[in-house]
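Engineer: A structural model of the following input is requested.
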Amino acid sequence: MLLLLPTFLFLSLLPTSALRATETDKSAKQAKPLVLLIRELRNEDGDLVPIREEIRQVLNYFERELRVRFEIRRYPWIRLLNNARNGEGIVFGLSKNRERLAIFHFSEAIYANYVWLVTRSDASFVFNNMQDLRGKTVGVVRGASYGDEFDSLRNVLFQVEEDVSSHGARLKKLLNKRMDVMVFGDRRSQPEQVEQLLIRLLRNETSQVETAIEQSFKVLPKPLLIDDLHFAAMSPQYDAWIQKLNLAILAGRKSGEINRLLLRDK
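Structural biologist: The predicted structure is shown next:
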């Protein structure tokens, strides 16, 4: 015969660690969620592309460490930054530049982002510095920043073609010669890995991808820059949260957990 113990007696028999975990999970679920602003990515049909699994796992790590639940809101870059300036939430994955440093309080770096230059296979060129972009049309995501030097030279040394975040749409504009080179940011450190990633993303966004398209673009060997990505928010409204995030970032860096999660799909 199965005996049902009273709740208080059952809990008293649990190990202290189990009780703490139960209380933590319960309090995290009941606590007010922390609003996290993330750049949206859409496919050619305008549908929102899901957040990549490795990034989801990193966000889960921070939720566990901070004992908080994120309320994720996704916007295009310009709207996202405007909403962050108005104190709506904390931005995930923001790089630093002079303008942003004057407005936002940044966390420690979460991980490094490599900003790559993608060209047509028959129109590649040697890139060593910004001067090699002279006279070219460079495709960028509307509202994105690619460092102070790049931002100061846009539409001066080279022209920019601002467009939506859809990788498929941007690659097709490149192949249709509406731009000479496309800027693409990712944490992968090898151009061959980035080429394979772009092919996978293109296949996910488009039901039919011709082999000729897959073979008609090239990632240049040297990245435009290596950019650290951070949490960022209006100060002082979110200062306490930024401090807590810093502790979680440093712990994840020391244990290797953040890097392990990011490498899951490589």
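Engineer: C-alpha from now on. contacts and neighbour counts both.
Structural biologist: OK.
Engineer: so where do the strands sit in the stretch 1-150 of the chain?
Structural biologist: Along the stretch 1-150 of the chain, counting by DSSP state E, counting those that start in this stretch, strands occupy 34-39, 70-75, 90-94, 104-120, 137-141.
Engineer: Reformat those strands as JSON lines; add distance to Pro191.
Structural biologist: Formatted as JSON lines, the strands of the stretch 1-150 of the chain follow (distance: least, C-alpha to C-alpha, whole Å):
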{"stretch": "strand 34-39", "distance to Pro191": "23"}
{"stretch": "strand 70-75", "distance to Pro191": "28"}
{"stretch": "strand 90-94", "distance to Pro191": "21"}
{"stretch": "strand 104-120", "distance to Pro191": "8"}
{"stretch": "strand 137-141", "distance to Pro191": "18"}
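Engineer: now the other sequence, so there's something to compare against:
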Amino acid sequence: MLIRISIIFLALVSFFTISFSANSQAQPSNSCTSFSGNGINNWYPFVYRKDDGQLTGIVVDGTQEALKRIGLELEIDNDKPWKRILYDLEQGNVDMVLGAYWNKERAAQYHYSEQLGTDELRVFVKDGKQFPLTSPQDLIGHSGMRLLGGSLGDEFDTFASNHLDFIEVPKSDSIVIMLQNNRADYGILGYVEGLQHIHALGLEKTIVPLNMPILSNAMHVMINKNASCAHHVEDMNKAILDMRDDGTLQNIIDDHLSLIRK
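Structural biologist: Reported below is the predicted structural model:
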């Protein structure tokens, strides 16, 4: 009798252990309702904060719409510097960084979204200090500025590391101020982003872009591979492609460009 009771007890323990294990494995999928994300506060028109602190922009709105189509939400973190946002992604404090260029090193570490826009980058200089620009080689011998922790793509990053003299600046609008103060010969910024900073600082007659774009980079979202909803990245990317096909993404792009130009 005692042996029979022991067998029944062990069978029950085994059953509940297996059930608990199965439920624990299913938990991440069941608990996945949203992605947390953050982005730099002044990367116009892709990612920026309004006067009330709300994060918006082409990438933000495009991501929100794509997630909405697959039944998920986007929760935005508090305003932080770019380097801290990248650190938060690496540590898993946020699931995604809203707005990033593709490079090989990051792609090995994170998932990338489908393209949500294209950023045309220009070389900005102080008026009167323009120089001929037909290729990145023309930057050699000039002192430049770029965003601290920013990647401009594998090819340009490698070229810059080998041939260019850069100061890395924590905030992109500071690049415009430093150009005014003759801290460097040029700064690289997104075209719309740079014009917005110039306008906000009242420096339209002082800081100008050179005519030729130096780069044209696709805009993406980077996603931590260990995020609880990471298994939905493929679904999100399909939604982005659908938005491109049905015109939704272009409408978002046009809306933000019209707001920035006002």
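Engineer: In contact with the closest residue in space to Asp79 of structure 2 that isn't next to it in sequence, which residues are there?
Structural biologist: Of all residues beyond its chain neighbours, the one nearest Asp79 of structure 2 is Asn41 (6.8 Å), with distances taken as C-alpha to C-alpha, 6 or more residues apart in numbering. Asn41 of structure 2 sits next to 47-49, 55, 79-80 when contact means C-alpha atoms under 8 Å, 6 or more residues apart in numbering.
Engineer: in the stretch 151-266 of structure 1, which spans are helices?
Structural biologist: 167-175, 191-205, 211-214, 239-255, 257-262 (DSSP state H, counting those that start in this stretch).
Engineer: Would you mind finding the most buried of those?
Structural biologist: Stretch with highest mean neighbour count among those: helix 167-175 (a mean of 20; mean count of other C-alpha atoms under 10 Å).
Engineer: roughly how far out does that one sit from the chain middle?
Structural biologist: Remark: helix 167-175 of structure 1 is offset 20 Å from the chain centroid, using C-alpha atoms, centre = their mean, to the nearest Å.
Engineer: quick one: contacts of it?
Structural biologist: Helix 167-175 of structure 1 has contacts (C-alpha under 8 Å, 6+ apart) with 43-44, 119-120, 139, 163-164, 179-182, 198, 201-202, 205-206, 216-217.
Engineer: which of those residues are buried?
Structural biologist: 43, 119-120, 139, 164, 179-182, 198, 202, 205, 217 (16 or more other C-alpha atoms under 10 Å).
Engineer: Glu214 of structure 1 versus the residue nearest the centre of structure 1, what's the distance?
Structural biologist: Centroid-nearest residue in structure 1, with C-alpha atoms, centre = their mean: Gly93, separated by 4.6 Å. Distance, Gly93 of structure 1 to Glu214 of structure 1, by C-alpha to C-alpha, to the nearest Å: 28 Å.
Engineer: Next: Asp180 of structure 1.
Structural biologist: Distance from Asp180 of structure 1 to Glu214 of structure 1, by C-alpha to C-alpha: 17 Å.
Engineer: What does Arg106 of structure 2 correspond to in structure 1?
Structural biologist: Aligned counterpart of Arg106 of structure 2 in structure 1: Arg100 (TM-score structural alignment).
Engineer: re the thing from before, out of the strands of the stretch 1-150 of structure 1, which comes closest to Leu247 of structure 1?
Structural biologist: Each of these has some distance to Leu247 of structure 1 by C-alpha to C-alpha; the shortest is strand 104-120, at 8.9 Å.
Engineer: Check the mean deviation of the closest one from structure 2.
Structural biologist: When structure 2 is overlaid, strand 104-120 of structure 1 sits 1.2 Å from its aligned residues on average, using mean C-alpha distance after the TM-score superposition for structure 1.
Engineer: follow-up on the earlier one: name all residues that make contact with the residue nearest to the centre of structure 1.
Structural biologist: 38, 110, 229-231.
Engineer: Apply 10 Å and report the result again.
Structural biologist: Gly93 of structure 1 sits next to 37-39, 109-113, 228-232 when contact means C-alpha atoms under 10 Å, 6 or more residues apart in numbering.
Engineer: residues contacting the match of Arg106 of structure 2?
Structural biologist: Contact analysis of Arg100 of structure 1 by C-alpha under 10 Å, 6+ apart lists 81, 85, 94, 106, 145, 232-233.
Engineer: if we can go back for a sec, can I get the helices of the stretch 151-266 of structure 1 in a markdown table with distance to Val58 of structure 1?
Structural biologist: A markdown table is the format used below for those (distance: least, C-alpha to C-alpha, whole Å):
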| stretch | distance to Val58 of structure 1 |
| --- | --- |
| helix 167-175 | 23 |
| helix 191-205 | 19 |
| helix 211-214 | 30 |
| helix 239-255 | 10 |
| helix 257-262 | 6 |
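Engineer: between these, which gets nearest to Phe8 of structure 1?
Structural biologist: Smallest distance to Phe8 of structure 1 across the helices of the stretch 151-266 of structure 1 (C-alpha to C-alpha): 33.5 Å, for helix 239-255.
Engineer: Trace Asn128 of structure 1 over to structure 2, please.
Structural biologist: By TM-score structural alignment, Asn128 of structure 1 lines up with Thr134.
Engineer: got it, and Ile258 of structure 1?
Structural biologist: Ile258 of structure 1 maps onto Leu249 in structure 2, by TM-score structural alignment.
Engineer: do you know how far its match is from Leu147 of structure 2?
Structural biologist: Relative to Leu147 of structure 2, and taking C-alpha to C-alpha, Leu249 of structure 2 is found at 27 Å.
Engineer: what do you get for Asp245 of structure 2?
Structural biologist: Between Asp245 of structure 2 and Leu147 of structure 2 the distance, using C-alpha to C-alpha, works out to 33 Å.
Engineer: Could you do Thr248 of structure 2 as well?
Structural biologist: In terms of C-alpha to C-alpha, Thr248 of structure 2 sits 31 Å off from Leu147 of structure 2.
Engineer: what do you get for Lys171 of structure 2?
Structural biologist: According to C-alpha to C-alpha, Lys171 of structure 2 and Leu147 of structure 2 sit 6 Å apart.
Engineer: Could you name every residue contacting both of the two?
Structural biologist: Common contact partners of Lys171 of structure 2 and Leu147 (C-alpha under 10 Å, 6+ apart): Trp82.
Engineer: ok, these two, which is more surrounded?
Structural biologist: Neighbours per residue (other C-alpha atoms under 10 Å) separate Lys171 of structure 2 from Leu147, with Leu147 holding more: 22 against 17.
Engineer: my guess is the more buried one contacts Leu189, does it?
Structural biologist: Yes. Leu147 of structure 2 sits in contact with Leu189 when judged by C-alpha atoms under 10 Å, with a separation of 8.3 Å.
Engineer: Could you pull up the residues touching the counterpart of His230 of structure 1 in structure 2?
Structural biologist: In structure 2, His230 of structure 1 lines up with His220, judged by TM-score structural alignment. By C-alpha under 10 Å, 6+ apart, the residues touching His220 of structure 2 are 46, 59, 63, 97-102, 111-118.
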